[in-house]
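Undergrad: A predicted structure for the sequence below; I have some questions about it.
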Amino acid sequence: MLSWLSAHPRSWPLAVPFRISRGLRTTAEVVEVHVRDGDHVGRGESTPYARYGETTASVLAQIETLTRAAPRGIDRAQLQRMLPPGAARNAVDAALWDLESQRRGASVATLLGQTAPPCLPSAQTIGLDTAERMASAARGHAHLDLLKIKVGADDPARLIRAVREAAPLARLMVDPNESWTLALLQAMQPVLAEARVELVEQPLPAGEDAQLAGFDSAALLCADESCHVATDLPRLRGLYQVVNIKLDKTGGLTGALSLLDAAQAQGFDIMVGCMGCSSLAIAPALHVARHARFIDLDGPLWLREDHPGGVSFVGGLLQPTSPQLWGGGLRRADTRAPTSPAPCPQPADVPVAHVR
């Protein structure tokens, strides 16, 4: 049980502006939660997302309901019943996992029956811009294995071709962020094939998925905004081949593990993504990402400054966070984090033994 909970907003400036089809961002606006039990302090972070009707104020208000309803504390099982899936539950769920890890003196990986998080090949995102600027950004990342291209409905073919020319060897994913119509998706098929695009993420608006029935795409189709929790999966079968698991959608690592199990059982491939965030939000996502075919966890790499001990990107591989930042089983009586990252094991397929 938790004995003390606090939440506060935090703004992380981006090193460069980031644009998607919905608009431009210059900061990552997050909510950080601290849960205290004696000398142990669990931490978590989430990103309120306007697309889902969330604001910083609304997320803080949801979290405040927990302290009023349960002044003596809750556990993760109770949290699932008290808050709906979303950013508020994600931040608290992460803090509770971190707290449990400290109480038991064991890492979250150990609690899940896994080895320490390995280095993982994550995508580097090319934000929506002019074709020339996107090509320039792609040239700077041409040595990487996987690039993700943000596009809209305005001449996406030109943008995709510009990136492909600038990065001829990289694997490509395309993310229209719900901005395409079925007619545009159909028209884009020759371009997707020509550019060797492996995956298109949420091309149509959520709620219009039924149009994809029987559609034969040159690239895998991935549900993002259309897939939040495990109960969404039955209506997505036959429409998408991949689902994007984001902890801000599932309401935390607990919900993400449930979605992972259900998606794998129903034959979906897995992508793991993130919102604009710091490494504190990425640390729990790494425990799902190790089981994913596509990984897009570059949120902290856009920040001007991150937590000490946060993730880094070396040779196209995402290096895991320090065990003292989150979930390492180390007692933390305050909120200070180390300055050195954890050593990075080699990737390995590890059977999942989820602790609920």
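TA: Here it is on my side, so go on.

Undergrad: going forward, measure contacts between C-alpha atoms and count neighbours the same way
TA: Noted.

Undergrad: what's the burial count for residue 136?
TA: For residue 136, the tally of surrounding residues (other Cα atoms under 10 Å) stands at 17.

Undergrad: what's the closest non-adjacent residue to it?
TA: Residue nearest to residue 136 in three dimensions, not counting chain neighbours: residue 166, with 7.3 Å by Cα to Cα, 6 or more residues apart in numbering.

Undergrad: the one you found and residue 12, how far apart?
TA: With distances defined as Cα to Cα, to the nearest Å, the gap from residue 166 to residue 12 amounts to 30 Å.

Undergrad: OK, contacts around residue 220?
TA: Going by Cα atoms under 8 Å, 6 or more residues apart in numbering, residue 220 touches 198-200, 240-242.

Undergrad: what about stretch 156-175, distance to the chain center?
TA: Going by Cα atoms, centre = their mean, to the nearest Å, the spacing between the C-alpha centre of stretch 156-175 and its chain's C-alpha centre is 22 Å.

Undergrad: tell me which residues in it are buried?
TA: Of the residues in stretch 156-175, those buried by neighbour count under the rule 16 or more other Cα atoms under 10 Å are 156-157, 159-164, 166-168, 170-175.

Undergrad: please enumerate the strands of the stretch 251-356 of the chain.
TA: With DSSP state E, counting those that start in this stretch as the criterion, the stretch 251-356 of the chain has strands at 269-272, 294-295, 312-314, 317-319.

Undergrad: tell me the SS of residue 67?
TA: For residue 67, the secondary structure call by DSSP: H, G, I helix; E, B strand; the rest coil comes out as helix.

Undergrad: give me the neighbour count for residue 208.
TA: Counted with other Cα under 10 Å, the neighbours of residue 208 add up to 13.

Undergrad: so it versus residue 181, what's the distance?
TA: Note on residue 208: its distance to residue 181, by Cα to Cα, is 9 Å.

Undergrad: where's residue 323 relative to residue 99, distance?
TA: Relative to residue 99, residue 323 is positioned 13 Å away (Cα to Cα).

Undergrad: this is the comparison structure:
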Amino acid sequence: MTRLMKTAVEHFPIAGSFTISRGSKTTASVVTCHVSDGGFAGIGECVPYARYGETIDSVLAEIETIRTQIEAGIDRQTLREAMKAGAARNAVDCALWDLEAKQTGNRAFTLARLSEPAALTTAYTISLGEPEAMAAQTAQYAHRALLKVKVGTTDDASRIRAVRAAAPKSAIILDANEGWTDDNLAYHFAVCAESGVSLIEQPLPAGRDGLLASVHRPVPVCADESVHKTEDLPKLAGLYDAVNIKLDKTGGLTEALRMRDAARVLNLQIMVGCMVGTSLGMAPAVLLAQGADFVDLDGPLLLARDREPGLRYEDSLVFPPLPALWG
């Protein structure tokens, strides 16, 4: 099968700014991969992430190294062996899913042997800031069922309490983005328990996970930066209660489905998350997130503009993608 591949870079302004413990940004830059067979074209999107040593240029270069194999008809399983986990493989993998759906006339969820997807309750992200600013932002979204709150400073107690006071009825995921330390971990855990936090995401830097074995965890703890592929899971079982599966980390839907199944065998809860990207990047993750314990697919809601057509969001719900978008 002869194919043609092309890549593109697109920039989408963020509504305001997006701030975590590692910094702020005002633009979401994404890479798309298009794979066509002359009659049909599939597309996938990824978000290069500096935390993992990725840039726009490095992702484009990585995709380019496998152009010959892609155009010669590589399948998703061979792709998984030919490219490492990460954003570049995600864009190619999702393009191949989309291409096969169009070639066969089957939806991607059918190809993945999944049930027809339903709408999901997704988190909405509150950026890191001073407690008063975070409380004010939270108050605007206190009607949402689930909030994901960015923290990760040496003293987050006032932020946690301010957000909880501003959204007394919302379930809260707290994301420290590796920002806590050995010295303040137990204190922050206690404040989270006092404030009724539902989940704490990646409190310690990746590689420091072992400390979680020796500290009381009154609130479930989820690995994010510490988990990228299925082979990472065994060493995290017992330290974490959940894992955050993101397509840009796993390198696509193919590996993400494999990781989800393996995590369940290890009795780890499933969170499906995202980088700040468009509806195209979220669409395959909606399939992955069916049946997940926590869903955080609000990337398009953080943008000043999204793709057309995009995913449908209604209150706290995100709906499955239409074929015109992906899959």
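TA: Yep, that arrived. Nothing here was measured: the structure is a model prediction, and the numbers come from that model.

Undergrad: overlay them and tell me the TM-score.
TA: After superposition, the two chains reach a TM-score (TM-score structural alignment, normalised by the length of the second structure) of 0.97; 327 aligned residues with a Cα RMSD of 1.2 Å.

Undergrad: related to what we said a few turns ago, tabulate the strands of the stretch 251-356 of the first structure (TSV), appending mean neighbour count and distance to residue 104 of the first structure.
TA: Converted to TSV, those look like this (neighbours: other Cα atoms under 10 Å; distance: least, Cα to Cα, whole Å):
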stretch	mean neighbour count	distance to residue 104 of the first structure
strand 269-272	22	28
strand 294-295	24	30
strand 312-314	16	28
strand 317-319	21	25
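
Undergrad: possible to save the ones you listed as CSV with distance to residue 80 of the first structure?
TA: Listed next are the strands of the stretch 251-356 of the first structure as CSV, based on distance: least, Cα to Cα, whole Å:
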stretch, distance to residue 80 of the first structure
strand 269-272, 21
strand 294-295, 26
strand 312-314, 31
strand 317-319, 30
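
Undergrad: tell me which of the ones you listed approaches residue 261 of the first structure most closely.
TA: For the strands of the stretch 251-356 of the first structure, distance to residue 261 of the first structure was read as Cα to Cα. The smallest value, 10.2 Å, belongs to strand 269-272.

Undergrad: distance from the closest one to the second structure after superposition?
TA: Its aligned residues in the second structure lie a mean 0.3 Å from strand 269-272 of the first structure after superposition (mean Cα distance after the TM-score superposition for the first structure).

Undergrad: on that earlier part again, okay, residue 323 and residue 99 of the first structure: which has more neighbours?
TA: Neighbour count, other Cα under 10 Å: between residue 323 of the first structure and residue 99, residue 99 has more, with 31 against 23.

Undergrad: can you name the residues that contact that one?
TA: Contacts here follow Cα under 8 Å, 6+ apart; on that basis residue 99 of the first structure touches 35-37, 40-43, 327.

Undergrad: what distance do you get for it to residue 302 of the first structure?
TA: Residue 99 of the first structure is 28 Å from residue 302 of the first structure, where distance means Cα to Cα.

Undergrad: try residue 265 of the first structure
TA: 34 Å.

Undergrad: look at those two and report which has more neighbours.
TA: Applying other Cα under 10 Å to residue 265 of the first structure and residue 302 shows that residue 302 carries more neighbours, namely 23 against 9.

Undergrad: thought the more buried one was touching residue 16?
TA: Yes. Judged on Cα atoms under 8 Å, residue 302 of the first structure makes contact with residue 16 at a distance of 7.1 Å.

Undergrad: and the closest residue to residue 185 of the first structure other than its chain neighbours, how many neighbours?
TA: Of all residues not flanking residue 185 of the first structure in the chain, residue 203 sits nearest, at 7.2 Å (Cα to Cα, 6+ apart). As a burial measure, the neighbour count of residue 203 of the first structure was computed by other Cα under 10 Å and equals 27.

Undergrad: distance check, residue 203 of the first structure against residue 225 of the first structure.
TA: Note on residue 203 of the first structure: its distance to residue 225 of the first structure, by Cα to Cα, is 10 Å.

Undergrad: just the helices in the stretch 1-150 of the first structure please.
TA: Ranges of helices within the stretch 1-150 of the first structure are 56-69, 76-82, 87-104, 108-111, 131-140, based on DSSP state H, counting those that start in this stretch.

Undergrad: export these to a markdown table and tack on distance to residue 257 of the first structure?
TA: Listed next are those as a markdown table, based on distance: least, Cα to Cα, whole Å:
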| stretch | distance to residue 257 of the first structure |
| --- | --- |
| helix 56-69 | 22 |
| helix 76-82 | 13 |
| helix 87-104 | 12 |
| helix 108-111 | 13 |
| helix 131-140 | 33 |
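
Undergrad: and those helices, which is most packed in?
TA: Among these, ranked by average contacts under mean count of other Cα atoms under 10 Å, first place goes to helix 87-104 (a mean of 28).

Undergrad: average offset of that helix relative to the second structure?
TA: Using mean Cα distance after the TM-score superposition for the first structure, the mean distance for helix 87-104 of the first structure is 0.3 Å.

Undergrad: quick one, what contacts the residue lying closest to residue 143 of the first structure once chain neighbours are set aside?
TA: With sequence-adjacent residues excluded and distances taken as Cα to Cα, 6+ apart, residue 143 of the first structure is closest to residue 170, at 7.2 Å. Neighbouring residues of residue 170 of the first structure by Cα under 8 Å, 6+ apart: 142-147, 164.

Undergrad: only whichever of these are buried, select them in ChimeraX.
TA: Those of these that meet the burial criterion (16+ other Cα under 10 Å) are gathered into one ChimeraX selection, given here:
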select :142,144,145,146,147,164
